[in-house]
Structure formats: C-alpha cells, structure tokens
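Q: Requesting a structural model of the entry that follows:
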Amino acid sequence: MAPGSVLETIRSVLQRTMVREFLAEFLSTYVMMVFGLGSVAHMVLGEKLGSYLGVNLGFGFGVTMGIHVAGGISGAHMNAAVTFTNCALGRMAWKKFPVYVLGQFLGSFSAAATTYLIFYGAINHFAGGNLLVTGSKSTANIFATYLPEHMTLWRGFLDEAFVTGMLQLCIFAITDKKNSPALQGTEPLVIGILVAALGISLGMNSGYAINPSRDLPPRFFTFIAGWGKQVFRAGNNWWWVPVVAPLLGSYLGGIVYLCLIHPGVPQVPQRLENYTARNQKMTASPNDGSAPISGSVPLERF
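A: Model (predicted):
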C-alpha cells in the first residue's frame, strides 16, 4: 500500500465521530489528571512546595484546561459518572458510554504513568525507596484516594455520592441555557471553580474522587508499578467506593435538578417578529448541521 493511501486511511479513521470523541476524552482526561496528580505530588513530596489548597486549584484548573482541549468535540466529560448520567437520562446514546469511559480510563492511566516518571526521584527519596500505601511516608495517595482514620467505609460511600451529586447538579445549572447559565465561553472556568470549591468545602472526608475515571486507573497503575495489592485492600477494600458511589450520586444529582428546577424555568413566549427575523437570518446564512451555529462549547445541553 502506498504511503499516500495509508495517510488517507488514517485521516478518514480519525475523522469518524466516535474516534474523535474517544481521542477527545483521552486527551482532556490526560490533561486534567496531569495537573491534578502533579499538584498532589507537590503536597505529599514537596514539604512547603504544595498544599491542600494547591491540590484543589490543580484539579480545578485541570478541569478547565481539559474542557478547553476537548469541549467542542465530546463535551469533555472526563468523568465516567457524568457520562453515565447523560446516558441514563437520555441525553446521550448508550453506545457512546464505553467509548467515552475507555478514553477517560486510558487518559487517566497515562497521566498516572507520566506523573510517576516525572516525580520518580522524589518518590524514591521520600520513603527511602519503599513504595508504601499507608503511613506517614505513603506515596500511593499521590495517585488515588484513601480513607482517613476518622471515616468508615459506608460513611465514605455516602460522602462520595453526595459530593458527586452536588457536582452534577451544579454542572446542569451552569450549562442550562433556559435558566441562568454561565456566560458563553466562561463555562470551562466556572466548572473548574466548581470542582475547586467542592474540594475546599467538602473534600476532607473521602478525598472527593467524585469520578471513577480519576481514581481507578491510577490505582491500577500503582498496583502494576510496585505498590502491590494493598492499594485495593487498604481502607477495608475502599477501592470500589470511588467507582460505584459517584455513579449513584451523579445520577441522583441530575434527577434532582431536572425534577425540581428545570421544569420550573419559565419559557419565553415566541413573538412573531422574533420568529420572522430568525427565519430571515437562517435563510441568509443556512447551516447544514455540520457545525454549531455559535462557537460555544457543547458541554451539557438541555
């Protein structure tokens, strides 16, 4: 096969909608996680170079950058719970669910590997070459969340479900064009501020994973990289909670917003002059549906 035809084949594959959405979720999640995990590494390894506030800002701005990277392609969910909720509420086809989640998981796993390589020397120096999951010299918590001593498994489950529910409810509010949405073009920043605010106000109890794609792939990376089976056994087998609880919490948060707020948003009556003016504008510049009429990011739409 000629090199030209190979390139054409690659281009045609990359232009397919599902492939573009997969790559968009992969890269946006990778960007978010590199910012987030890097900020955690600074807090754990850097003594005075990092802080809990820095972690929240790292993940918040990571979400903002991730949305800028891929918001116009896939919506930049970067979160399997958000994807699940959109599918469960009929806002996205279920056939896209495995595509989105696979992209998110691979992006998150790759970000964990990148973070490990970048901070490899500091990780080894911090614990004298030991890869520990618990204790004051643990480094597994750079990559995944672990329950603190004051929390039980089921209280942690409720905490994760509640915080993720708040996340999804607020995302729906921020992007609801019929309510009081963020100004066009500011959605990435506002959602990033939302993530940072959730961490600052509600993140202490369970580490606010609020995202299966944020927690499980890096945890699996640490298992492979040498931390061992303890990454799954720690905290009374805590690992499954950041996978299941966010799915439930996000779904319930979405239902709460759609049931209590969205139906009550007043509908602006359509006036004849507005209808005529819009028709004239559409006739003058038709849109074949291949691109959005506006340049806004297609995040969560109603």
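
Q: Only C-alpha atoms from now on, for both contacts and neighbour counts.
A: Fine.

Q: Now for residue 105: which residues touch it?
A: Counting by CA atoms under 8 Å, 6 or more residues apart in numbering, residue 105 makes contact with 26, 213-214, 216-217.

Q: Residue 194 too?
A: 60, 167, 170.

Q: Any idea how many residues pack against the second one?
A: Think residue 167. Residues near residue 167, counting by other CA atoms under 10 Å, number 24.

Q: That one: what secondary structure?
A: Put simply, residue 167 is helix when judged by DSSP: H, G, I helix; E, B strand; the rest coil.

Q: Report the contact partners of it.
A: 194-195, 198, 250, 253.

Q: Mind putting these into JSON lines with secondary structure and distance to residue 177?
A: Formatted as JSON lines, these follow (DSSP: H, G, I helix; E, B strand; the rest coil; distance: CA to CA, whole Å):
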{"residue": "194", "secondary structure": "helix", "distance to residue 177": "18"}
{"residue": "195", "secondary structure": "helix", "distance to residue 177": "21"}
{"residue": "198", "secondary structure": "helix", "distance to residue 177": "23"}
{"residue": "250", "secondary structure": "helix", "distance to residue 177": "20"}
{"residue": "253", "secondary structure": "helix", "distance to residue 177": "18"}
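
Q: could you dump the residues you listed to a markdown table with distance to residue 86?
A: Output for the contacts of residue 167, formatted as a markdown table (distance: CA to CA, whole Å):
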| residue | distance to residue 86 |
| --- | --- |
| 194 | 19 |
| 195 | 19 |
| 198 | 21 |
| 250 | 10 |
| 253 | 12 |
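
Q: Please provide the structure for the following sequence as well, for comparison with the first:
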Amino acid sequence: MAPIGQLASPENHPATSQNPNMSDHIPKSSTLFEQQYYPPGFFKKVVAELIATYMLVFVTAGSAALAASDEHRVSKLGAWIAGGLIITVMIYAVGHISGAHMNPAVTLAFAAVRHFPWEQVPIYAVAQLAGSISASFTLSVLLHPIKQLGTTSPSGSEIQALISEIIMTFSMEFIASAVATDTKAVGELAGIAVGSAVCITSIFAGWISMNPERTIGPAITNAYYKGIWVYIVGPVIGALLGSWSYSFIRVSDNPIQAVSPPSFAFQASLNQERRQWTTYLQGPSGFSLKFLYTDQ
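A: Here you go, the predicted structure:
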C-alpha cells in the first residue's frame, strides 16, 4: 500500500495514470461556481456599475456643491432635477449591461427578493464605492476651493432625517421594482419612471440621499461624517421595504394571458373547437364532414 501522502499524486491514482487527460474532463466545483455566479461577462458588468455610480455622484454631488456655493450658477431646483436626469440617462446607458443599480441599497433589495445573486452583491457594492470615491475626489480637484462637496447631513434631528430617508428610498425602490422586475410593467420606461421618482422626492424632501454611496464618497473626501449612519441605514431599510412591498402585491404571471392577447386566445380556442368537432363527426365508416371545418 502506498503512503497516504502519495495517494493524491497522479502516478498512484489508477484512473488518472491510465488516462492523464481524464482529469481535464472532471468538473471542478470552483469552476462551476464561477461559471454560475461570475460568468465571463461579469467583469464588464462591474465596470459598467462603477462608471454609472461615478457619473451619478459626480453630477449629484457636483450640482449640490455648486448650488450651495452660488445659486446663480445652479439653483437648488436645478440640482434636484439634475439628480433625476442622470439616473434616467445612466439607466438607459448601462441598464442592459449591469442593471444600473448605482446604489448598494438597491442591489441588496433586489437580492432580497431573488432578482439578483447574493454572491455578486459584495462585488457590486465595492464597484459602487469605488465609483463614488473617485467622483468625489474628482470634484475636489475641479471645484476647488469649494469645501463642502455635496456632503449630506441632517438639517434637523437624526431621527427626522432617518424617517425621511426610509420613506423616500421606499418610494424610489417600489417604483424601480415595478418597472425593472415585473414583466407586466413597461420596462422601456424604467429610466423615466425611476428618474422622475428621484426628482419628485428630492423636490419634496430637499437634500436627501436615498443612496449610501451618494453620502459615503463625499464624506470621505471632505472627512465629514456627521450623521453618516442615517444615510446608510435609512436607504437600506427603505429599499428593502420597497422591494418586499411590491413583491407582496404583484400579480402572479398567467401564462395564457401573458403570452396571448385576447384576440389570439379566442382564435386558438375556436380552432380547438373545430378540431374537436371534426374528430367527433368523422364516423367509423369513413364518412367525414371535415370539409366544413377548415383552419385558417
């Protein structure tokens, strides 16, 4: 008997010693895991998510910084509209590639309702964080000497800010879940729907985040962390509640209604009736009335 340390070597394994190439055909669990959760195009999705988050933070934090420093250049209303428009633009730009989450709370919420793999959540979150920090440092160079580069902090109490973040993020994620995950909703309007939701909530609630990366990047660049937990916990809770709520109320798919419009369903039913009557009227003697029933 060979020593235990030699049992794993190809020379002492009878199957692999007879056919050295046989091991190449044995699927490895790690390879199967990578193919299932990290397909070849996954790296492109991560890069797309990084770029989309970069553009989101660059526009939202940049417009907020300009509005705070000089409202004659960018008004508050203009900054809020810009935030919604950049979301709309990026959804149409990379939504078909990465999903255009641009928000770890959204990624987590989609995973919670099984619309996104849990194994990809950390990598998406890292890409989003990298995009946020990169955009914030870019703004610090371009907008110098402006110091407060779009940082978010509670204007009132932290509890008030937390409730506001939960409600506004809930609204955004509820709409995103409807247009992005439900086949009955009009998916082509996802960008307009989500972007409009962000515009409306921003105009109503003012300087809100609804996105941890919208806060974390500028906070790191400015070393300003007052109430930062509000803008991490609030969006996560709101996004989870939004996705769960829509998953609860959404109507389950009906294959017949989903695939066939009413006119086609009626025609299919009529043709089936014709075939049944043809079979019934054709007697054992060979006499047939099939000529009376012809499918169009």
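
Q: After superposing, what score do the chains get?
A: Once superposed, chain against chain, the TM-score is 0.70 (TM-score structural alignment, normalised by the length of structure 2); 226 aligned residues with a CA RMSD of 2.5 Å.

Q: In helices only, show me the contacts of residue 105 of structure 1.
A: 26, 213-214, 216-217 (DSSP state H).

Q: thinking again about what came up before, now structure 2: which of the contacts of residue 194 of structure 1 match?
A: For the contacts of residue 194 of structure 1, the aligned pairs still in contact in structure 2 (both residues aligned by TM-score structural alignment, their matches' CA atoms under 8 Å) are 60, 167, 170.

Q: Residue in structure 2 paired with the first one?
A: Under the alignment (TM-score structural alignment), residue 60 of structure 1 pairs with residue 84 in structure 2.

Q: again with the second one
A: Structural correspondence for residue 167 of structure 1 with respect to structure 2 (TM-score structural alignment): residue 172.

Q: Helices of the stretch 1-150 of structure 1, residue ranges please.
A: For the stretch 1-150 of structure 1, applying DSSP state H, counting those that start in this stretch gives helices covering 3-14, 17-45, 52-70, 80-88, 97-118, 120-126.

Q: helices and strands around the second one, which ones?
A: Applying 3 or more CA pairs under 8 Å, 6 or more residues apart in numbering; DSSP states H and E, we find helix 17-45 of structure 1 packed against helix 52-70, helix 97-118, helix 120-126.

Q: can you tell me what part of structure 2 the second one aligns to?
A: Going back to what we said before, that points to helix 97-118 of structure 1. Helix 97-118 of structure 1 lines up with residues 121-142 of structure 2 when matched by TM-score structural alignment.

Q: Mean deviation, that stretch versus structure 1?
A: Aligned to structure 1 and superposed, stretch 121-142 of structure 2 gives a mean residue distance of 0.8 Å (mean CA distance after the TM-score superposition for structure 1).

Q: Show me which positions of that stretch end up buried.
A: 121, 124-125, 127-137, 139-140 (16 or more other CA atoms under 10 Å).

Q: same question, stretch 180-198 of structure 2
A: Of the residues in stretch 180-198 of structure 2, those buried (16+ other CA under 10 Å) are 180-182, 190-198.

Q: Nearest spatial neighbour of the equivalent of residue 255 of structure 1 over in structure 2, chain-adjacent residues omitted?
A: Under the alignment (TM-score structural alignment), residue 255 of structure 1 maps onto residue 244 of structure 2. Leaving out its chain neighbours, the residue that sits closest to residue 244 of structure 2 by CA to CA, 6 or more residues apart in numbering is residue 113, at 6.7 Å.

Q: Just the buried positions in stretch 143-154 of structure 1, please.
A: Taking 16+ other CA under 10 Å as the criterion, stretch 143-154 of structure 1 shows 143-147 as buried.

Q: Can you give me the neighbour number for residue 31 of structure 2?
A: Residue 31 of structure 2: 10 neighbours (other CA under 10 Å).

Q: Could you check which helix or strand contains it?
A: When elements are assigned from DSSP states H and E, residue 31 of structure 2 belongs to helix 29-37.

Q: Now do that helix: which elements does it pack against?
A: Secondary elements touching helix 29-37 of structure 2 (3+ CA pairs under 8 Å, 6+ apart): none.

Q: List the neighbours of it that are in contact with it.
A: If you take CA under 8 Å, 6+ apart as the criterion, helix 29-37 of structure 2 is touched by 117, 119-120.

Q: Aligned to residue 146 of structure 1, what sits in structure 2?
A: Per TM-score structural alignment, residue 146 of structure 1 is aligned with residue 153.

Q: Hmm, that match is touching residue 227, no?
A: Yes: here residue 153 of structure 2 reaches residue 227: they are 5.9 Å apart, a contact under CA atoms under 8 Å.

Q: Return the residues in contact with the nearest residue to residue 252 of structure 1 once chain neighbours are set aside.
A: Excluding its sequence neighbours, the residue lying closest to residue 252 of structure 1 (CA to CA, 6+ apart) is residue 165, at 6.2 Å. Shown in contact with residue 165 of structure 1 (CA under 8 Å, 6+ apart): 246, 249-254.

Q: Kindly recompute the last result at 6 Å.
A: By CA atoms under 6 Å, 6 or more residues apart in numbering, the contact list for residue 165 of structure 1 reads 249-250, 253.

Q: With residue 34 of structure 1 instead?
A: Applying CA under 6 Å, 6+ apart, the residues contacting residue 34 of structure 1 are residue 111.
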